[in-house]
Structure formats: structure tokens, C-alpha cells
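Peer 1: 3D, please:
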Amino acid sequence: MSPVPRRTLRTPLGILAVLLAAVLTAACTTSTSGASAEAAAGSDPALKSFYDQTLSWGSCAQFSSSADEEKTFTTPGLDCAMLRVPLDYADPDGRTADIAVLRHKATDQANRIGSLLVNPGGPGGSGIEFAASLGTSSKTPAAVLARFDLVGFDPRGVGASTPAIDCLDDRQNDAERADDDTDPSPAGVAGTEAENKRFVQGCVSKTGVDVLANVGTRDVVKDMDVLRAVLGDRKLTYAGFSYGTRIGSTYAEAFPQNVRALVLDGALDPQQTTIDRTIDQNAGFQGAFDAFATWCAAQTTPCPLGQDPAKATTVWLSLVRPLIDDPLPALAGRTLGWNDAQTGISQALYVSAAYPILSRGIADLARGNGTILLRLADLYYDRDAKGHYSNMLEAFTAISCVDEQQITDRAQIDEQNRKVDEVAPFRSTGKGPVDALDPCAFWPVEPTSRPHVPQVDGLPPTVVVSVTGDPATPYQAGVDLATALGGRLIKVDGEQHTASLQGNACVDDAVTAYLTDLTLPAEGLECRLS
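Peer 2: Just a heads-up that it's a prediction; the model follows:
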């Protein structure tokens, strides 16, 4: 499988700057009563027991699976619960799922507005980790923390929610990363497709078709409406980042009457096809690579890609292509191959704050040491120091396969891959595209979403934030989403993926005013990242 997903994207979860430091350094319970009649108004009578349930809040330690998570989840001011929802909304009396929920209570309870639900993206990102990070970050606007209970949830199948998506064990994940899948010959294509079929079979056997059929965004937004009501909120206030914007726009279409405020940052355009989004995202990463090369050449220390940004792609390929046949030594007896090198550089390109670390990683690569780039790739794959993976990337694939189009026409695959090589030459193997069908072509269930113009009659004004140099969700997608929703756009000049609630005063002041007072940003507002 491809190491850098080409169907959609994942976000650095809003905390990449904190995680990057690791690259270099190697209870009582309370209850929340069920939803009030006003909060639950309009819900399907068959779902009444779910909308009327009571959450039992207690310690978040139950969600810890590592020492780092335990430290995060035992931070004072956080509490957690499980939300019960139908696995299949068409069969509410059948099997159920449990959604992990984390809350950081408003610091000014007397002036509390309600809950602010957040999602970091992915698909596959942990909302409870994201909410814990936002709730304890000095960059989160004080007014947001004062006026809202900050609430994150792990979408169905993800993280601490159950049943969880599971396809590979840790050893298999390591093996997948080591397999470059760069052979474009018929034998190479057949081998890659066999590998993709094995991955799908692993998902089926470990997770179950009934779960895989119901992990899409179509169902996530129904869970989010149950959560809104159970939290006692008559209307939803939500901030979604990256893939989280798909959750937001899908909710807006399904429940426009239940929306109070939506902030959608790092947009996916619901009208765009999977192939067009794939090509645009790869072009976005090439733009980010070029921006990094320009920055690197301007530093006082020599740039490992040379002093001419126009030649940086050529220099990078001269360093990385040999890894296809000869991986480099890296940390703890491991090696850095082509896949991990490309994944590592892409991880760092999400945010310009990572440029210095990326420069060091490429310099080390040139000297025969792959450790920094491998650590960056580990961050992308969510692999900890003990070799354990979360299910984030497995969930990414499973959710993408029911959210996106299934591409089974080899001519379309070839056209897409050739275009990707054109728009993102820094990712090109030089061997030609490998026109293998990806796992979604073999998925056991049909997609539950399709590209379309959202129908959002009755939706109140929303806010979309889009960064001009966003590699993962290119700027134009934000423009198009704002138009589709009839929302207000905040244009942000800079080089990173998403910008809200991260310490930029121009962006955060506008977003905070909207969230707290429903004051829309000025028409044509343009901010700049430092």
C-alpha cells in the first residue's frame, strides 16, 4: 500500500510542534442527565433511547494505552465517558457501538455557552487526544476555554471507541512500510494488488463486514447529533480540522436545523472527485516542498538540497531513490527505505515550524543516517518507541474506502498516477507509475458517500478557514466549501496545514468572536502566519 495516502489526508492533530521535539530527543464519577426534550427535538422516535441516555463521567485513564497517553489523560480538568449508539442506524435495535468522549469543562461556568465539539481530522485521528491537547494548550484562546466545555470524541471505529477497526498487527505494519511497491511491471502490479487484498481480508476477519459497512462519515454525524443532544445542547457548536471539515459539512447537510456554529479549517470540498482531490493534494505537497527548499536555501547554514531551490527536487531524488534498493541504517537496528523517507518528509511539510528538523533529517540522509526521517515517518504512522501502532492508519483506509469513490478502472488509475508524477515530481520513483488497484477497489462494501453539492437549506452562517500554502487541503478547496455552504471565508497566507486555535491572533480573534458571539469575520478577512 502507498505510504502517503493518496485518497484524502490526515492532519498533524494540531500538536505537531509538540511531537517534533521527540524526534530529536529520542476516581470519582459524575453523571450527565439524558438530553432535554428541547435538545433532542426532531430526533427519530426509534432512536429515543440513545438520545435519552445518561453519560457517566469519570477518569480518562481508562483510555490510556501508553505512558504518554496516561500523562495526557490524567491531566486535571478532564473527564471521560462512553456514548452508546447503534452500529447500524437502519437497525437501531441491533448491535451497538461505544464512542469514547472526553470533556474539558468551561472555566467560567457562570457564563458557559455550551459544548464545543472538535475533531482533528484523519480520518482516523483521535478526537479525545485532540480535545485534551486543546484544553491544556496555552495557544487555545482563553475565551473559548472559558465559555465552552471542550468535547472531543473518537469517531466510530477509531482509537478508544469500540468496536475498533483492526487490520494489521504491529509486525505486519512494519512489514507494510518496508515494502516499497515501486515495481510498475505486471508482476509488480500483481504483487501489490495481492498485498492490498490481504490487507482487506485482514480488516474483514479482524473487524467484521458489519462494522466496515458503517464507519463512514454518514454514520459519524449521526453519532455526533446523539452526542450533541446527550450533552444537553439544543444546537451544535463545532470546530473541525482537515477531514473534520467533511464531518462538519456532512452534519450541516444532515442536520442544518441543529447547527449553531461551524468552524471548518483545512477543507475538503464535498463536490470534488477522489481522483481530482488526489492530484490536487499531491500538487499541494510539491508546493510545500518547494517552499521548504526556498526557506532552506536562505539559511546561513548550507542547505542539504543545495542553494538553488529550482534544483532541490533533483537533489532530493538523488538522495532518496537509492533507498529503493539499499535502505539506510537508522535507529534501534531499523532501516530507512523509500516509503519511510517519503512519508517522513511529507509529515514535516505539514507545518513550516518543522523545516529546521527536516533540514537536519535530509542532511543526515546525505551522510548515510536515516534516523530523523524514520522518526518523522513513525509520527505519521503513530508508531511509539516500543513498536506499537495505534489504529489510525487502518481507520484512515477503512473510512476512506466508504467515504470516497472506489476506482476500479485501470485506465483511470494510470491517468491519475501519471498526473501525480507530473504535479509532484519529488515523489516520483523514476520507474513510472505503479497502476495497481488500491485496497478500496477490493473493499467488501459499497461507499456510503459520493461527490455532490451539499443541500443545506436552513443552515446558519458558517466560517471556513483556508491557508494559501496548505499542502494537504489546498486553498481552493476552502474557497469552494465556503461557497457551497454559503459561509464566510478567512484567507490565511502561510505554509502549513490548518491555522485556527493555534496562537495566531488574527485568525483566533475572528474564530473566537464567531464561536462565542456568532459575529461573522469581516468580509474578505485575510490573516498571515508568522
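Peer 1: can we go C-alpha only for contacts and neighbour counts from here?
Peer 2: Will do.
Peer 1: neighbours around residue 46, how many?
Peer 2: Counted with other C-alpha atoms under 10 Å, residues neighbouring residue 46 total 13.
Peer 1: tell me the secondary structure of it, please.
Peer 2: Under the three-state scheme (DSSP: H, G, I helix; E, B strand; the rest coil), residue 46 adopts helix.
Peer 1: how about the contacts made by it?
Peer 2: residue 92 (C-alpha atoms under 8 Å, 6 or more residues apart in numbering).
Peer 1: residue 153 versus the residue nearest the centre of the chain, what's the distance?
Peer 2: Central residue check for the chain by C-alpha atoms, centre = their mean: the C-alpha nearest the mean position is that of residue 122, 2.0 Å away. Counting by C-alpha to C-alpha, to the nearest Å, the separation of residue 122 from residue 153 is 13 Å.
Peer 1: one more, please, to line up against the first structure:
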Amino acid sequence: MPNPPRPRAAALAIAVALLSASLAGCGGSEDSVDLPSQPLSWKDCPAPAESEGGGDAPSPLPGGAEWQCATMKAPLDWDDPKGSTIGIALIRAKASGNKDRRIGSLIFNFGGPGGSGVTSLPAFGADYARLRARYDLVSFDPRGVGRSAGVECEDDEQLDEYFQQDSTPDDTAERTKLVDNIKSFNRACEKRSGKTLPHLRTTDAARDMDLMRQVLGDDRLHYFGISYGTELGGVYAHLFPKKVGRAVFDGVVDPTQGPEQSSLGQAEGFQLALDNYAKDCTSKAGDCPVGDSPQEVKEKIAKLLDELDEKPIPGIFPRDLTQTAATNGIAQSLYSQDFWEYLTEGLQQAYDGDGKILMLLSDSMNGRNEDGKYSNIQAANVSINCADDNSRYTAKDVEAKLPEFRAASSLFGDYLAWGMLGCTGWAVDGAADHPDVGATGSAPILVVGNTGDPATPFEGARKMAGALGDGVGVELTYKGQGHGAYDSGNACVHSAVDGYLLDGTVPKEGTVCS
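Peer 2: All right, here's what the predicted structure looks like:
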């Protein structure tokens, strides 16, 4: 299962719009171009293409600031920096404050891997508007994502079928079909994007960011990474410790874990989030419409999923809501407490035989818009993960681990365990067991962990802070719900993060916000 970014959303439609990207290819040889000195041609941003989710061009920020877009050239292969180039799509909103107080650019990565920063930053730019007082707000589509040599795999019709499949097989025939479908998807990626696949490691994206720093004219990289963006930031700090400026990691990936440990941690994290949802629903003054006790809420959800495994219900015509789509939709709703109301409404509908809302939530996770067009978030997610991780699991490996995953979560255990097959038959070897983020000599990096985070469990923040090295990782704890902390709107978190980014004030180690 992917880990797309999930900042706070006012409406489900924004969540759908967030998961978007567009497609572009590689450029030709640019031997004569001095890449760090290349000029950027900033222009008004175009409306998103269908593959970006469609819709209108990004709206101005409060106060009327317009978004501008440009393309930066980067080497396709960083081992051959004077060879062929690709375009890295950028977006920015210029600093609003006094020019004499401008620090530089603040670069955002919203996670995934596979999330498009070109669409995510405008969607939630108002949340970071205060930071514009001293920074240009900048984000980008990482290589393989959206307009930055976006990976292409299966087409929309094939993806509809792919996401309808039974991803928690119960017998040999279902296991064989699942493995065959994954292999077919991965072969499609190789067929349509084989030239790009070897060059999608997080280390490649980190080198792109250092080039971006130079092209933007900054001596140091000022950075805000969310979810997978924390891993990217940690890898950057490892490669370029002396170039780190003021950096914040939020919704923190555990860099010490391989894919198996990460998936197991997510099973525990999503189960905790479901427990918290059930307690919240049943603790309110009115009746909880999906159960009278936390245990009953979870039992009814489990029963629904078992029934859907046998007989799907109508979803969004002509597709039915399958067990996999429902599980995916439930997981999506647990990324933010703002989405819990949609989960309640979706469960009510599903108990009455209507799967539209849960399917809409699932579509949001998968990057499908209401017109049936998919962004490339899933293709990019698989491609980047498989380029990074050298583990290649078999069905027998997963079967051996199922008891441990089921102990971690009766609802999500099978779902996340079988998700480890994603790199089966992948065309390119993975780079390592886990990322190296040791950054001795770096400026302080503020590492923000959320105790109720389902996708990047809280323990990951402490592991990241430790792995960055003594005097580098500074841990801040938020006692809350959802994926990440800054997007919760918590005043204590905002004060600590803004104080560091704007004024350079490092919070006291071990600060706790609630």
C-alpha cells in the first residue's frame, strides 16, 4: 500500500485532487548546458492535465499571490551528469515580506513516494502562508512523478481492473492470480518506462534537490519534508550535510526499517488509528451510527469485509466495491481525523448495500479522478520503492509472516503483508536494505512525530532523530491523530516549527505538544 501525503483537508474533493500527477519524457543530450547555472523561465501555471487530476489552474493564495511554474533540467543518470537530461517540474509562490528579510527558498516534498508537489503545494499553500514572510514557497514533482519524466505503466482501463483484484488471497488460485497481476503491471512499467526505471532512487532525487538549491540561488537547502519527504530529506542530509539549512521533518519515516518492518509497523499504526476512530465515534453524546461500542464498530467492519470478499456490492458504476477497495478506502480515511466523518458515512452506506463513498475514498488513495483518469502516483510509488529497496518477497515469504501481521492488525494485517509483493518481477535491482541518513555536521533538523500517526508510526521520529546523529535530529512530539502534525493546525506545533524556520529558534529537545 502506498503512503501518499495527507495534509489536512476541508473536503474529500481536495483529497482526491491532491493525489495527482502528469506525464513527460526524457530530454536529449545537453552537453553544453551548465546545469547549476541554468536560468529558470517562471510562467503562470497551466491547468492540470487529466493525468494530473484535471480541474482549473491553481488559485492565487490569500492576498492575491500567484503561483508560477518552471522546468529545471537534471541529468537522467547522475553517474553521467553530462549525458541526457530530464525535466523536473517546479512551482513557487514568491516571498511576501520585506526583501531584506528573505531567507531564500523553502522546498517542500509532500511524500508518497509518488506525490506531485506541483499540485500538492497550491492545494494546501494557505496552510503554509505564514512561512512566505521570509521564504519563496517551492515544490516539485520528483523524478518519475507527474511532469518530471513520469513513469507510465498500465492504462486507465487496466488500472480499474488491477485495483479491483483480490489483494488478500485465500487459496492457491487466488495467490497465483495476484502474483500474475503484479508481474503484468511491473512488465508494463518496464515496457513503457524502462529507460527511466534505473534512475529513480531517492539518492537521485536528493541530488536533484541539491541542483535545485543551486539553480534557485541558495547557499543552503531549507526544507520541509512530510512522510516519505522525511526520508528524502534524510538522504539529502547524508549526502550533503554541510548544505542543510533550516529543515523540518513531519510524519517521519523510520529509516532503520526495511520493507517488512515498515509494513508491519503500518499494520500496527492503522489498527491504532482504527481503535481511536471507534472510541471517538462511540464516546460522543449522540449514538454512533456504526456501532454501540468500540469493539462492535470493529466487529461490524470486519464482518462487512468478509461479506465483500464473498459478494461485492455496487460502488461507482460500473465498478463494484470489493473487499480490497473497501479496505483501501478505510485506510485512506484514517490518514486524517478530518476524514473520520466520511468513514462513518461510508460505513453506513455500505451496511445498506451502497459502496459509493468507500469506493470514492479508495479512488482517492489510488489517484483516480471522477472522470476515470488516473494520475501516475501508483506507478511512481512502485517504481521508486522498488528502485530503493533491495528486498524481493515471494508468496511463501508472505505466508510465513501472516501470523505476525495478523497479530499486529486483524483488519489490515493480510492487506499489508500481501502488499510486500509489489516488487515481484521488477526489472531493476533495489539499492539497499534501508536508507542511510547519518548526517554528522549538518545543521539541526526538527523531527516531528505524531503519537496517533497510522502511516508513519510515532517511533519512527525517534529512530530518525537518532540516525541523523548527535546534535542533528531534534525531536518534537505531538499527541494527536492523523498523518503528520503541522497540518493538524495545533498552535504549539506551529509555534515550534515556524519559530525554527522563520527565526532559527531550535525548540528544546523533547518538547511535547498536545
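Peer 1: that older thread, show me what the residue nearest to the centre of the first structure lines up with in the second structure.
Peer 2: Residue 122 of the first structure maps onto residue 112 of the second structure when the alignment is built from TM-score structural alignment.
Peer 1: next one: residue 328 of the first structure
Peer 2: Under the alignment (TM-score structural alignment), residue 328 of the first structure maps onto residue 313 of the second structure.
Peer 1: do residue 341 of the first structure as well
Peer 2: Correspondence of residue 341 of the first structure to the second structure, assessed by TM-score structural alignment: residue 326.
Peer 1: now its match: which helix or strand?
Peer 2: Using DSSP states H and E, residue 326 of the second structure sits in helix 323-333.
Peer 1: what does that helix rub up against?
Peer 2: Helix 323-333 of the second structure is contacted by residues 163-168, 270, 305-309, 312, 339-340, 342-343, 358-365, 412, 415 when judged by C-alpha under 8 Å, 6+ apart.
Peer 1: which helix or which strand is home to residue 480 of the second structure?
Peer 2: Following DSSP H and E, one finds residue 480 of the second structure within strand 473-481.
Peer 1: likewise residue 452 of the first structure?
Peer 2: Residue 452 of the first structure belongs to no helix or strand, assigned by DSSP H and E.
Peer 1: and residue 397 of the first structure, that's in a strand?
Peer 2: No - read with three-state DSSP, residue 397 of the first structure is helix and lies in no strand.
Peer 1: count the neighbours of it for me.
Peer 2: With other C-alpha under 10 Å as criterion, residue 397 of the first structure counts 24.
Peer 1: tell me the contacts of it?
Peer 2: The neighbours of residue 397 of the first structure, taking C-alpha under 8 Å, 6+ apart as the test, are 439-440.
Peer 1: how about the strands in the stretch 151-300 of the first structure?
Peer 2: Taking DSSP state E, counting those that start in this stretch as the criterion, the stretch 151-300 of the first structure carries its strands at 236-241, 259-265.
Peer 1: the strand holding residue 480 of the second structure corresponds to what range in the first structure?
Peer 2: Residues 487-495 of the first structure are where strand 473-481 of the second structure lands when matched by TM-score structural alignment.
Peer 1: one more: stretch 244-262 of the second structure?
Peer 2: Aligned by TM-score structural alignment, stretch 244-262 of the second structure falls on residues 259-277 of the first structure.
Peer 1: now do the buried residues in the matching stretch.
Peer 2: 259-272, 274-275, 277 (16 or more other C-alpha atoms under 10 Å).
Peer 1: what do you get for stretch 487-504 of the second structure?
Peer 2: Quick answer for stretch 487-504 of the second structure (16+ other C-alpha under 10 Å): 487-488, 493-494, 496-498, 500-502.
Peer 1: contacts for that stretch, please.
Peer 2: Stretch 487-504 of the second structure is touched from outside by 7-8, 127, 131, 134, 246-248, 446, 478, 482, 485-486, 505-507, 513-514, with contacts defined as C-alpha under 8 Å, 6+ apart.
Peer 1: among those, which are in strands?
Peer 2: Mapping the contacts of stretch 487-504 of the second structure onto strands (DSSP state E) picks out 246-248, 446, 478, 513.
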